[in-house]
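> Sharing a sequence plus its predicted fold:
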Amino acid sequence: MKFSYANTTQILFGQGQIGAITKLIERTSKVLVLYGGGSIKRNGVYLQVAEALSDYHWLEFSGIEANPTVETLDKAVALCKTEKVDLILAVGGGSVIDGAKYVAAAAHYDGEGWDILIGKHKPQSAIPLGAVLTLPATGSESNANSVITKAATHQKMAFAAPCVLPRFAVMDPDVMKTLPEKQLVNGIVDAWVHVCEQYITKASGALVQDGYAETLLRSLKTLGETFEDRDNDLWRANLMWTANQALNGLIAVGVEQDWSTHMIGHELTAIWGVDHARSLAIVQPWLLRNQIEFKRAKLEQMGRNVFGLTDSEDLAERTIDKIEAFYHSLNVSTQLTEHQDGKSAAVDAVIERLEHHGFTALSENQSITPVEARQILEKAIA
């Protein structure tokens, strides 16, 4: 193991913490509040933020989509430049926070913001940002990652830059009380796959990373098994904190990472609008079966330490079956049904986009070429 790790996001966790943002924002700052479709006005979060910022000069930008588009976000970038915004406050789930990261970086760049997503420009500075999390899932509130869509071309691309790591994040589990059941399920599944992408790779002997990843997986498994108890303060707090820890960078240090499930899943979202978490559940079991010989040791470890399975020659296979059964227990499908064209056309569409992006050697082993991706999709698409 050899790594450098720092996570400087200050977390304000617990009920009633939104008002505490005044302790973290300088009184002279001009603040831009970014949010999505208006649910924060119905659940009281907007009012709490407005009250906290009552003594500040602040403005707002709404309408950020569930899969934030560069077309919408560029309007916020222009606003930041015109108004000389000092701090961006993202109020929402991972999509809003991801969008805020793009806005923060693009506002410090004179070229086309999409250059950031295609790697033409690597951000070195950005407008400082904070977050008020309303939907636990992505961990975006305390990591430097962002995924943005270009609606014109149906491209969904990611970037990461230390300069867009939020300065602070408010995590109040009370904001989850009004979330639909589907979004809570998505949060569990999203966090689960985030952990798996960093854990089901090569056996490395990294005891802390493996042990913590297994703790997070067991926590998510328990939350799924007790889903009927979701109207509970402790249940909500545990999901919000587990989803954060799943992707704050800690379990990734010093170990191999995969992310091929995400790369393929992103295309299901870009083409057919499948919820991000559900796209992952569609791809992951079939990808693991396809790559089982590379991942057998870690799958066996997961089977023993997360699902409590006994040793056998087919332990890895049984572990994948348990993962799939976990999704099914949450009424999450592991096959794509949203496609309108025939199966062959749907598979071709995804492969074409993967090749266009240059994603022709995915996984920690670079062993998922278009051939393997096609095999995976043949199973994953109904």
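Sure thing, it's come through. Numbering: from 1, shown residues only.
> all contacts plus neighbour counts: C-alpha atoms, from now on.
Fine.
> which residues of the protein fall in strands?
For the chain, applying DSSP state E gives strands covering 10-13, 30-34, 57-61, 87-92, 129-133, 145-150, 155-160, 168-171.
> Turn the ones you listed into a markdown table, columns for distance to T261 and mean neighbour count.
Formatted as a markdown table, the entries for the strands of the chain read as follows, by distance: least, Cα to Cα, whole Å; neighbours: other Cα atoms under 10 Å:
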| stretch | distance to T261 | mean neighbour count |
| --- | --- | --- |
| strand 10-13 | 29 | 16 |
| strand 30-34 | 29 | 23 |
| strand 57-61 | 32 | 15 |
| strand 87-92 | 25 | 26 |
| strand 129-133 | 25 | 28 |
| strand 145-150 | 14 | 22 |
| strand 155-160 | 14 | 19 |
| strand 168-171 | 27 | 24 |
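> got a markdown table for these, with distance to A361 too?
Listed next are these as a markdown table, based on distance: least, Cα to Cα, whole Å:
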| stretch | distance to A361 |
| --- | --- |
| strand 10-13 | 37 |
| strand 30-34 | 36 |
| strand 57-61 | 39 |
| strand 87-92 | 34 |
| strand 129-133 | 34 |
| strand 145-150 | 20 |
| strand 155-160 | 17 |
| strand 168-171 | 35 |
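> Go through these and name the closest to Q291.
Ranking those by proximity to Q291 (Cα to Cα) places strand 155-160 first, at 23.8 Å.
> now the closest one against strand 145-150, angle please.
Regarding strand 155-160 and strand 145-150, their directions subtend 150 degrees when assessed with axes from the mean of the first three to the mean of the last three Cα atoms, to 10 degrees.
> And here is the other one:
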Amino acid sequence: MNNFCFQNPTKLIMGKGMIAQLSKEIPSDKKVMITFGGGSVKKNGVYEQVKEALKNHNTVEFWGIEPNPAIETLREAIALGKAENVDFLLAVGGGSVIDGTKLISAGLLYDGDAWDLVKKGKADKTVPLGTVLTIPATGSEMNDGAVISCKETKEKYAFFSNFPKFSILDPEVTFSLPDYQIACGIADTFVHVMEQYLTKVGESRLMDRWAESILQTLVEIAPKIKENKQDYQNMADFMMCATMALNGFIALGVSQDWATHMIGHEVTALTGLTHGHTLAIILPGTMDVLRQQKSEKIMQVGARVFGVSSGTHDFRINETIRKTREFFNSLGLTTSLSENNIGREVIDEIERRFNERDVHFGEDGLVTGTVAKEILNKVY
């Protein structure tokens, strides 16, 4: 196990009816800006619950944070927050709303353009924020990361700021989610785990088995959720899988990859394809191209998650990759670029961008622009 320092200050508030706890979690003397996405919270009852809980607070609302939150939209939110002297933020939505609000929390205390902070990659001064999670996927409700896009340049970058003070997770708010959104959320969660797990063997038995437990749970509950997305226990497990996948717990002392995510961010930025869907396409390609370097871990996930424990070395690797792709297909997701009408010019542009930035992604820094192109060609 590698050396590490770990701290996660987010208070997790889980369960039915817990949105009412907002009144206790946000100090009454704070000026609160509540951020939202496109309006689904008005259809599933979340908006009414939030407003009731904060009826004695001084609040202002900002609507319209889109999937893949755009700096163009977030600039408007920052301007509103500054004009209203906001000193607490509440993100009500999925990962995009929470990610965008993390940048708002930094932008409120920054005199320049918030895109500077994104390009820098981090911010130290932030306004406190809390969240009400409505879409399990990104894990943003219990980490300090965010991913912000720029529509003008078709760029998408990771950015780190502050942990939410608290996050409220009520599984009942997920019952009305569209099937595609659930499928992308499960895929996103699955790949988050794999980015921290499918690296080197022998670094930590505990982290391996903790990661495997999340993967095993996702494989077990996915078909049940597809059959009935209003089962409270299954959706509660899904929410917790998504949170635990990226709150730092399974990453303690082990190597991390993130090449699949970095490639996926570019596909989304250039084509608009939903983030979780891009990961379902790219991960099998990453496993295939890096099969030699990742062979022991691929066989381990095959044996412990998919039951592939016999056969030749090559058979076990091929079968594990096939079962990974099959799992994503079972969610209802396609697993090739061509099925989504994404042309080879997108592959060429990603190679160009990576080469221009001289990137070296992956646990061993092996994924350059050339290797990214090879991965994308594998899943074309």
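Nice, thanks for sending it over. What you see is a predicted model; the values in this text were computed from it and never measured.
> For the aligned residue in the second structure for V175 of the first structure, give me its contacts.
In the second structure, V175 of the first structure lines up with V173, judged by TM-score structural alignment. For V173 of the second structure, the contacting residues are N44, G45, V46, T134, by Cα atoms under 8 Å, 6 or more residues apart in numbering.
> Quick check: the farthest pair among the residues you listed?
Of all pairs drawn from the contacts of V173 of the second structure, the one with the largest separation by Cα to Cα is G45 and T134; the distance is 11.0 Å.
> I'd like to know how far the residue lying closest to I271 of the first structure once chain neighbours are set aside sits from L73 of the first structure.
What sits nearest to I271 of the first structure in space, not counting adjacent residues and going by Cα to Cα, 6 or more residues apart in numbering, is H154, at 6.5 Å. With distances taken as Cα to Cα, to the nearest Å, H154 of the first structure is found 15 Å from L73 of the first structure.
> preserved in the first structure, out of the contacts of V173 of the second structure?
Retained contacts for those in the first structure, judged by both residues aligned by TM-score structural alignment, their matches' Cα atoms under 8 Å, are N44, V46, T134.
> can you pull the contacts of the first one?
Listed by Cα under 8 Å, 6+ apart, the contact partners of N44 of the second structure are V173, S176.
> before we move on, what about the last one?
Shown in contact with T134 of the second structure (Cα under 8 Å, 6+ apart): V92, G93, G94, L169, D170, V173, T174.
> Now do the same contact list for the second one.
So that's G93 of the second structure. Counting by Cα under 8 Å, 6+ apart, G93 of the second structure makes contact with F36, G37, V41, T131, V132, L133, T134, I135.
> Same check on the third one?
For G94 of the second structure, the contact set (Cα under 8 Å, 6+ apart) comprises L133, T134, I135, P136, A137, T138.
> Go ahead and confirm the residue nearest to I271 of the first structure touches L268.
No - checked against Cα atoms under 8 Å, the pair H154 of the first structure and L268 is beyond contact range at 10.4 Å.
> Looking at these two, which one has more neighbours?
Legend: neighbour count by other Cα atoms under 10 Å for H154 of the first structure and L268, higher for L268 (26 against 16).
> ok, the more buried one - contacts?
L268 of the first structure makes contact with V274, S279, V350, according to Cα under 8 Å, 6+ apart.
> Select from those residues the one having the most neighbours.
S279 (28 neighbours).
> Excluding sequence neighbours, find me the nearest residue to it.
Nearest one to S279 of the first structure, counting by Cα to Cα, 6+ apart, is G265 at 4.9 Å.
> The one you found against L280, yeah?
Yes - taking contacts as Cα under 8 Å, G265 of the first structure lies within contact range of L280: 5.3 Å.
> These two - which one has more neighbours?
For G265 of the first structure and L280, the more surrounded residue by other Cα under 10 Å is L280, and the numbers stand at 26 against 23.
> Looks like the more buried one contacts W192 (just checking).
No - with contacts counted by Cα under 8 Å, L280 of the first structure stays clear of W192, the gap being 9.8 Å.
> Need the residues touching each of the two.
Overlap of the contact sets of L280 of the first structure and W192 (by Cα under 8 Å, 6+ apart) is empty.
> I appreciate the help and will end here.
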